[in-house]
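Undergrad: output the structure for:
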Amino acid sequence: MSETAKKIALVTGGSSGIGEATARALAADGWHVIVAARRLDRLEKIAEEIGGEARELDVTSQESVDKLAASIDHLHLLVNNAGGAKGLDPIEKANIADWEWMYETNVLGTLRVTQAFLDKLTADEGHIINISSVAGIQPYAGGAGYNAAKFGVTAMNKVMRIEFVDRPIRITEINPGRVKTDFSLIRFKGDAAKADAVYADKLNLSAEDIAESIRWVAGLPAHMNIDRMVITPRDQVI
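TA: You can find the predicted model right below:
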C-alpha cells in the first residue's frame, strides 16, 4: 500500500513494552503508525525501523495532547496505552503522590487523548482500543491505587460504548495479566530485585503477546466490535 492509502494508527506510551510491540505489529500489518510518548529519542529509533512517525507526548499535559492533535489530520485507530503503576503500599500507608500520578496517567490521560481525537476518529470511522489491566477487574492487596485507576479505565470504556454507540467507531478494552516488561521496574521505582521477583518461576506473557491481540482486534471488519479481551498466562487465574 502507498503511504497515502495506509490507515493511520496512534499508539500512546509507544516508546517501550506493550506500546512499542503494538507499534511494530501494526506497522507489519500495513498501518502507518505514529508512536507517541515522552522519550522522543527512543521513539525516533522505533519510528525509523517501522517506517512510522515519532511524536513527543505527555498524556498528563493538556497542552501536549492538544499540540499532538493539532498536528494530525486523520486518525483511524487510537491505542490508549500510556499508563503504569507506582508503589505497592497498603492503603494505610498509601503515597498520595503515587495515586495522583496513576490517576493522571491512566484515567485522565486516556480521557484527554480520546477527547482530542474523537471527532477525527468519528470522521474516519475509527477504532479506540483502551489498554486496561486485570487490575481493572480483580483487586489485590497493595494494589488499591492501581486498581482504582484501572477500574476507572474499565468504567470509562463501558461508558464510551454507551455514549458513542451512534457514532461509526468501535471501542475495545484489552485487559492484560502478568506481562514481563519494565512495568514492575517502574512500579518499584528502579528496584530491579523487586521487579524481577514478580516474574520469577512463573509463566509470563510478553509485550508481543498483547500486541498480537491488539493487531487482531484492529484488523477485524468494521461492523464487528470486541468489547473486552482478558489475556493471562496459563498459570494466572483472576
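
Undergrad: every contact and neighbour count from this point should use C-alpha atoms.
TA: OK.

Undergrad: would you check that Lys194 makes contact with Phe188?
TA: Yes. When contacts are counted by C-alpha atoms under 8 Å, Lys194 is listed as touching Phe188 (6.8 Å).

Undergrad: and this one, so I can compare the two:
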Amino acid sequence: MRTALITGGTSGIGEAAVRAFVAAGWRVVTTGRRKERLDALVAELGADKAQGLAFDVRDEAARDAALDALPADFRQFDLLINNAGLALGTAPAQSASLDQWKTMIDTNVTALVSLTRKLLPALVERKGAIINLSSVAATYPYTGGNVYGGTKAFVRQFSLGLRSDLSGTGVRVTSIEPGMVETEFTLVRTEGNQEASDKLYGGANPMTGEDIANTLLWVAELPPHLNINTLELMPVSQSFAGFQVARN
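TA: Modelled structure (predicted):
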C-alpha cells in the first residue's frame, strides 16, 4: 500500500484530496493547524487509513516532532503533495501589508521547500513523486495578486528545477496550477468576508476541491514512466484577463 503526505488537509483541495486518496486505497498522512478538523477526518476515514498531524507548516520543529511520532506504517512516503498555502489581502502593492507578504512567503515558499528537502532522500529511495500546488496566478498577473502570484511562480519554477535535479532518479514532479476553485481561499484572503467570497464565486460555476483532488489522484497514479510537468486548469467560465489600460 502506498502512502501520501498531503499538507493543508483541513479544508478545500487538501481535505478533498485526503478523501480521494483514501478511497483509492492509499494510506494518507495529512497536516493542518486545526486539530479538531483533522481529528474528525481521521475518525471518519479510520486511523488505519489516515493520520492527522496538527502543526503550522512554518514551524519546522513541530513538523519534525509530529512526523517522528507517526506509526511505523505511515512513515514511508511514496508521494508528497505540497498543498498548504494561502493568499492574504487584495490591496495593491503600494498599500499592502508587509506582514501579510511575509506570511505568504513563509508559508507558500519557505515551508514548502523545507518539507520537500526533508523528504527528498526518502522519495528518491522509493522512486516516489512530488505534486506542488501552484496557481494560474503564477502565469497571469492581476491587481492585488502581487506577492501571492510571486510565491506561486516560485512554486512552478521550483517544481521544474526539481525535475532537472532529479533526472535519472525515477522521482516524478508536477506543478498543478488551478484557476478559480470554490474553497475557503477567499474567506482566508479577506479575513472572513463571506460577502466577498459569495460575490467572487456566485454564478461562475467554479471548480471544486473534488475536481482538483481527482486531478491529483490521476497524476499520482499514472504509470511511473510518465511525468506531467505542469498542468493548468480553469473552470470554463474563467479565461485570460484582458490587458489593463490606465487613461488620463
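
Undergrad: what TM-score do we get after superposing?
TA: After superposition, the two chains reach a TM-score of 0.94 (TM-score structural alignment, normalised by the length of the first structure), with 233 aligned residues with a C-alpha RMSD of 1.2 Å.

Undergrad: quick one: map Ala27 of the first structure onto the second structure.
TA: The equivalent of Ala27 of the first structure in the second structure is Val22 (alignment by TM-score structural alignment).

Undergrad: helix or strand: which one has that match?
TA: Assigned by DSSP states H and E, Val22 of the second structure belongs to helix 12-23.

Undergrad: contact partners of that helix?
TA: 6-9, 27-28, 30, 45, 49-50, 83-84, 182-184, 208-210, 212-214, 216-217 (C-alpha atoms under 8 Å, 6 or more residues apart in numbering).

Undergrad: just give me the residue closest to the centre of the second structure.
TA: Nearest to the geometric centre of the second structure sits Asn83, at 1.6 Å (C-alpha atoms, centre = their mean).

Undergrad: skip the chain neighbours and tell me the closest residue to the aligned partner of Ala85 of the first structure in the second structure.
TA: Under the alignment (TM-score structural alignment), Ala85 of the first structure pairs with Ala87 in the second structure. With C-alpha to C-alpha, 6 or more residues apart in numbering as the criterion, Ala87 of the second structure has its nearest non-adjacent residue at 5.2 Å, and that residue is Arg189.

Undergrad: what do you get for Asn227 of the second structure?
TA: Using C-alpha to C-alpha, 6+ apart, the closest residue to Asn227 of the second structure is Arg172 (5.8 Å).

Undergrad: to which residue of the first structure is that neighbour aligned?
TA: Arg172 of the second structure maps onto Arg170 in the first structure, by TM-score structural alignment.

Undergrad: separation between Asp124 of the first structure and His76 of the first structure?
TA: To His76 of the first structure, Asp124 of the first structure is 6 Å away according to C-alpha to C-alpha, to the nearest Å.

Undergrad: one more: Gly190 of the first structure?
TA: The value you get for Gly190 of the first structure to His76 of the first structure, if C-alpha to C-alpha is used, is 36 Å.

Undergrad: one step back: which ones among the contacts of helix 12-23 of the second structure are found in strands?
TA: Residues of these located in strands (DSSP state E): 6, 27-28, 30, 50, 182, 208.

Undergrad: neighbour count for Gly190 and His76 of the first structure, which is higher?
TA: His76 (23 against 12; other C-alpha atoms under 10 Å).

Undergrad: my guess is that one contacts Val11. True?
TA: No. Between His76 of the first structure and Val11 there is no contact under C-alpha under 8 Å: 11.4 Å.

Undergrad: residues touching whichever residue in the second structure pairs up with Ala155 of the first structure, list them.
TA: Aligned by TM-score structural alignment, Ala155 of the first structure pairs with Gln157 of the second structure. By C-alpha under 8 Å, 6+ apart, no residues touch Gln157 of the second structure.

Undergrad: ditto for Arg55 of the first structure
TA: 34-37, 40, 43, 68.

Undergrad: repeat that with 7 Å
TA: 34-37, 40 (C-alpha atoms under 7 Å, 6 or more residues apart in numbering).

Undergrad: let's have those residues in TSV, adding neighbour count.
TA: Converted to TSV, these look like this (neighbours: other C-alpha atoms under 10 Å):
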residue	neighbour count
Ile34	24
Val35	29
Ala36	29
Ala37	23
Leu40	17
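
Undergrad: so what's Ala141 of the first structure closest to, chain neighbours aside?
TA: Pro90 (6.7 Å).

Undergrad: just checking, the one you found touches Gly142?
TA: Yes. When contacts are counted by C-alpha atoms under 7 Å, Pro90 of the first structure is listed as touching Gly142 (4.5 Å).

Undergrad: aligned to the residue nearest to Ala87 of the second structure, what sits in the first structure?
TA: Using TM-score structural alignment, Arg189 of the second structure pairs with Arg187 in the first structure.

Undergrad: Ala40 of the second structure: how many residues sit nearby?
TA: Neighbourhood size, Ala40 of the second structure [other C-alpha under 10 Å]: 13.

Undergrad: same deal with Gln236 of the first structure?
TA: By other C-alpha under 10 Å, neighbour count at Gln236 of the first structure equals 12.

Undergrad: gap between it and Ser133 of the first structure?
TA: Distance from Gln236 of the first structure to Ser133 of the first structure, by C-alpha to C-alpha: 13 Å.

Undergrad: before we move on, the earlier item: lining up the contacts of Arg55 of the first structure with the second structure, which overlap?
TA: Among the contacts of Arg55 of the first structure, the contacts conserved in the second structure (both residues aligned by TM-score structural alignment, their matches' C-alpha atoms under 7 Å) are 35-37.

Undergrad: can you pull out the strands in the second structure?
TA: Assignment of strands within the second structure using DSSP E yields the ranges 3-6, 27-32, 50-54, 79-82, 129-133, 172-178, 181-182, 207-208, 230-233.

Undergrad: reformat the ones you listed as JSON lines; add distance to Leu70 of the second structure.
TA: Output for those, formatted as JSON lines (distance: least, C-alpha to C-alpha, whole Å):
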{"stretch": "strand 3-6", "distance to Leu70 of the second structure": "12"}
{"stretch": "strand 27-32", "distance to Leu70 of the second structure": "9"}
{"stretch": "strand 50-54", "distance to Leu70 of the second structure": "8"}
{"stretch": "strand 79-82", "distance to Leu70 of the second structure": "16"}
{"stretch": "strand 129-133", "distance to Leu70 of the second structure": "20"}
{"stretch": "strand 172-178", "distance to Leu70 of the second structure": "25"}
{"stretch": "strand 181-182", "distance to Leu70 of the second structure": "31"}
{"stretch": "strand 207-208", "distance to Leu70 of the second structure": "30"}
{"stretch": "strand 230-233", "distance to Leu70 of the second structure": "31"}
